[in-house]
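Peer 1: Task: produce atomic coordinates for the following.
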Amino acid sequence: MKKICVLGAGSWGSALALSLAKKGYSITMWTLNQEQADKINTTKENINYLPGVLFPNNITLTTNIEDAVVDSKLIVLAVPSQAIRSVCKQIKPFVSKEQVLVDVAKGLEKGTGLRLSEVCKDELPENPYVALSGPSHAEEVAKDIPTTLVVASENLEIAQEVQDIFMSPKLRVYTNPDVVGVELGGALKNIIAFGAGICDGLGYGDNTKAALMTRGIREIARLGIALGADKSTFSGLSGIGDLIVTCTSMHSRNRRAGILIGQGKSLEETLEEVKMVVEGITATEVAHEVAKKMNIDMPITNAIYSVLYENKNANEVVANLMMRSKKHEMEEIVYDKLGF
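Peer 2: Take a look at the predicted model:
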């Protein structure tokens, strides 16, 4: 069996490991937590993230990152976005240039504003890079509920190879050469999903959420196109597709966290209750800074930033959004010529 390593043993890394294991690959998962590794190896269940889903015998947990990486065909980066650089530094002594990095995290690096492909290129410049994204809850992938994903790479041959590895009767995978768009769609939709949760926590309804999602995808596209993305990517799986699933499902930790904020919980209380990384919180901070530097209008992102980092009242922030200066719906196309 060909070996694939998954760095990270959270819900998404575990779900993808299960999917690959069912295709016959030998999967080595790496975690920092020895207790977690021992428990999963013994019970064959990741009780903290995917309770009730059993791991087959061709998935093994280790805390030795060298053992995980060496001789692996793919290196799946399934750690939180802010840990990508650190993990790449750790594996650098053990990686050969033929090994493909498959990033499944969705975020922007705090402090630099870099996309995760740029972070990987900083640390492992010789390794082929693929971003895997799309509307996909780990809980559903782990239970073989039909799901579609997209893999993005500047190298079509590498993208097709990764497509073949992940493709199954329950997991349909498309390719896309637009790495910038796929990465930004995945990272920025977490901001809008967090906002959708705030609206739910405030007791708003379907009308509000539909407006937020519709204007949110335009806002995502506006920044994405300014950063070099293809506008069509945002109408695809990693754009509107991922936005829909993350804004509407209770599987979404970003939406769940937003609900708690909307109900009046503090950020600290929210993170304590969710007990998982909420990528939308950091993404809001980074996107706010990037948009400000580039003079890109992102009113929803700015509004969520003001709630999270300036202690603004959420109801008042929504009222201010509603009462901004009047606009023509399509004026971005007419005047800014963004084409979306």
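Peer 1: CA only for contacts and neighbour counts going forward, please
Peer 2: Will do.
Peer 1: Now do the strands in the stretch 151-300 of the chain.
Peer 2: 171-176 (DSSP state E, counting those that start in this stretch).
Peer 1: the helices in it, which residues?
Peer 2: With DSSP state H, counting those that start in this stretch as the criterion, the stretch 151-300 of the chain has helices at 156-166, 179-201, 206-226, 242-248, 253-262, 267-274, 279-294, 299-309.
Peer 1: Minimum distance to Ala319: which of those has it?
Peer 2: Nearest to Ala319, of all the helices of the stretch 151-300 of the chain, is helix 299-309, at 10.4 Å by C-alpha to C-alpha.
Peer 1: Just the buried positions in the closest one, please.
Peer 2: Of the residues in helix 299-309, Pro299, Ile300, Thr301, Asn302, Ala303, Ile304, Tyr305, Ser306, Val307, Leu308 count as buried by neighbour count, 16 or more other C-alpha atoms under 10 Å.
Peer 1: quick check, nearest of those to Lys209?
Peer 2: Ile300 (12.3 Å).
Peer 1: Show me which residues of stretch 254-273 are buried.
Peer 2: Within stretch 254-273, the residues that count as buried by 16+ other C-alpha under 10 Å are 254-265, 267, 270-271.
Peer 1: Which two among those are spaced furthest apart?
Peer 2: Greatest spacing in the buried residues of stretch 254-273, by C-alpha to C-alpha: Asn254 and Gly264 (15.7 Å).
Peer 1: now the buried residues of helix 299-309 in JSON lines, with distance to Cys199?
Peer 2: Formatted as JSON lines, the buried residues of helix 299-309 follow (distance: C-alpha to C-alpha, whole Å):
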{"residue": "Pro299", "distance to Cys199": "15"}
{"residue": "Ile300", "distance to Cys199": "12"}
{"residue": "Thr301", "distance to Cys199": "14"}
{"residue": "Asn302", "distance to Cys199": "15"}
{"residue": "Ala303", "distance to Cys199": "12"}
{"residue": "Ile304", "distance to Cys199": "11"}
{"residue": "Tyr305", "distance to Cys199": "14"}
{"residue": "Ser306", "distance to Cys199": "15"}
{"residue": "Val307", "distance to Cys199": "12"}
{"residue": "Leu308", "distance to Cys199": "14"}
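Peer 1: please give me the structure for this one as well, since I'd like to look at both together:
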Amino acid sequence: MTNPKNITVLGAGAWGTALAVIAKNKNHQVKIWSRSGLTSGDALSLTDVVKDADIILSAISMKGVSEVAKQIQSLSIPKDVIFVTATKGLDPETTRTPSQIWQAMFPLHPVVVLSGPNLSKEIQQGLPSATVVASRSATAAEFVQIIFSSPQFRVYTNLDPLGVELGGTLKNVIAIASGVCDGLNLGTNAKAALVTRGLTEMVRIAVSWGAKAETFYGLSGLGDLLATCNSSLSRNYQVGYQLAQGKTLSEVIADLQGTAEGVNTCKVLMQSAKKQNISMPITEQVYRLLQAEITPRQALEELMLRDIKPEYHD
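Peer 2: Now for the predicted structure:
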């Protein structure tokens, strides 16, 4: 049993709250902060909430990461504080991942990525789940592993933070496509093919960015992909499913509870893939669908009519 630690959770949404509960159940002292200024019923400043923290865990949406990181950078944060990022997305201006933003702001601090097949509602219900914590510092990853491991939440370590982070980020685009697949009632065969080829795309772009291919066959890659592509609890899946039902993107987003990071990620990913001349056929069709350039059925036809090729040609 580890000694109680002070954990600050940035982000009072479903994911941040779920992680806070896990830490609280292990008798750690937890403070939750949101950009609205509300924290567990109390209005605490960012200065107050990070004071004496052993771990600062960010579960805020992608659009708020840079701003909040800059605010914390202006504070006096001891060098032994560990930053943990549980955000999934890409910065639209720099294409950087959340951990890259935190590491750039705090180059002397260890940064740990937490990602896996973790649907917040299931975790809040106490259902069994597993995740990965990854860092260039094995010591930091192991410390975070001990903090969050429980009989209901199994935590593994990994030394490929970029791969773990990209697994959780890129799968959101494939989840949108998976929702479309189910929304069109295309069947199990089509969905299996879609998810498998989607994983191939994820590996292709991630390896070109410096991630390890094998990471994508673990919990943060294949595991998260399977969970997100097969659950109506996933906001990204819901985007695709509802688009296939005839709704517009603006209508879908207006009805969502929370942020579907895959919408923004798809745009950033497509821009980067074009610059690097990397083939991303599923991502491209999802992008065109989100831009209302094509219908869900047309996106399917585009994919099915691509030139035939060997499976491992790329």
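Peer 1: that older thread, if we only consider the buried residues of helix 299-309 of structure 1, which is nearest to Val318 of structure 1?
Peer 2: Taking C-alpha to C-alpha as the measure, Ala303 is the one of the buried residues of helix 299-309 of structure 1 closest to Val318 of structure 1, at 7.7 Å.
Peer 1: Can you give me the separation between the closest one and Ser86 of structure 1?
Peer 2: Separation of Ala303 of structure 1 from Ser86 of structure 1 (C-alpha to C-alpha, to the nearest Å) stands at 31 Å.
Peer 1: And Gly24 of structure 1, by the same measure?
Peer 2: Separation of Gly24 of structure 1 from Ser86 of structure 1 (C-alpha to C-alpha): 30 Å.
Peer 1: Also Tyr204 of structure 1?
Peer 2: Per C-alpha to C-alpha, Tyr204 of structure 1 is found 40 Å from Ser86 of structure 1.
Peer 1: Kindly state which residue of structure 2 is aligned to Ile198 of structure 1.
Peer 2: With the correspondence set by TM-score structural alignment, Ile198 of structure 1 lines up against Val180 in structure 2.
Peer 1: State whether its match and Gly246 are indeed in contact, as I suppose.
Peer 2: No: using C-alpha atoms under 8 Å, Val180 of structure 2 is not in contact with Gly246; the gap is 10.4 Å.
Peer 1: Test my guess that Asp160 of structure 2 contacts Thr215.
Peer 2: Yes: look at Asp160 of structure 2 against Thr215 with C-alpha under 8 Å: they come within range, at 7.3 Å.
Peer 1: What helix or strand is the residue most central in space within structure 1 located in?
Peer 2: In structure 1, the C-alpha nearest the mean C-alpha coordinate belongs to Lys106, at 2.6 Å (C-alpha atoms, centre = their mean). Under DSSP states H and E, no helix or strand contains Lys106 of structure 1.
Peer 1: and it, what does it touch?
Peer 2: Pro80, Ser81, Leu116, Ser133, Glu183, Gly186, Ala187, Glu279 (C-alpha atoms under 8 Å, 6 or more residues apart in numbering).
Peer 1: and the corresponding residue of structure 2 for the fifth one, what is it in contact with?
Peer 2: Which is Glu183 of structure 1. Matched across to structure 2, Glu183 of structure 1 falls on Glu165, judged by TM-score structural alignment. By C-alpha under 8 Å, 6+ apart, Glu165 of structure 2 lies in contact with Lys88, Thr97, Ser99, Val113, Leu114, Ser115, Ser220.
Peer 1: so what corresponds to the third one in structure 1?
Peer 2: I take that to be Ser99 of structure 2. Ser99 of structure 2 maps onto Ser117 in structure 1, with residues paired by TM-score structural alignment.
Peer 1: Would you double-check that its match falls in a strand?
Peer 2: No: going by DSSP: H, G, I helix; E, B strand; the rest coil, the assignment for Ser117 of structure 1 is helix, not a strand.
Peer 1: Report how many residues lie close to the spatially closest residue to it that is not a sequence neighbour.
Peer 2: Nearest non-adjacent residue to Ser117 of structure 1, counting by C-alpha to C-alpha, 6 or more residues apart in numbering: Tyr129, 6.9 Å away. Neighbourhood size, Tyr129 of structure 1 [other C-alpha atoms under 10 Å]: 26.
Peer 1: same deal with the one 3 residues further on?
Peer 2: When counting by other C-alpha under 10 Å, one arrives at 29 neighbours for Leu132 of structure 1.
Peer 1: was I right about it contacting Val150?
Peer 2: Yes: using C-alpha under 8 Å, Leu132 of structure 1 is in contact with Val150, at 5.8 Å.
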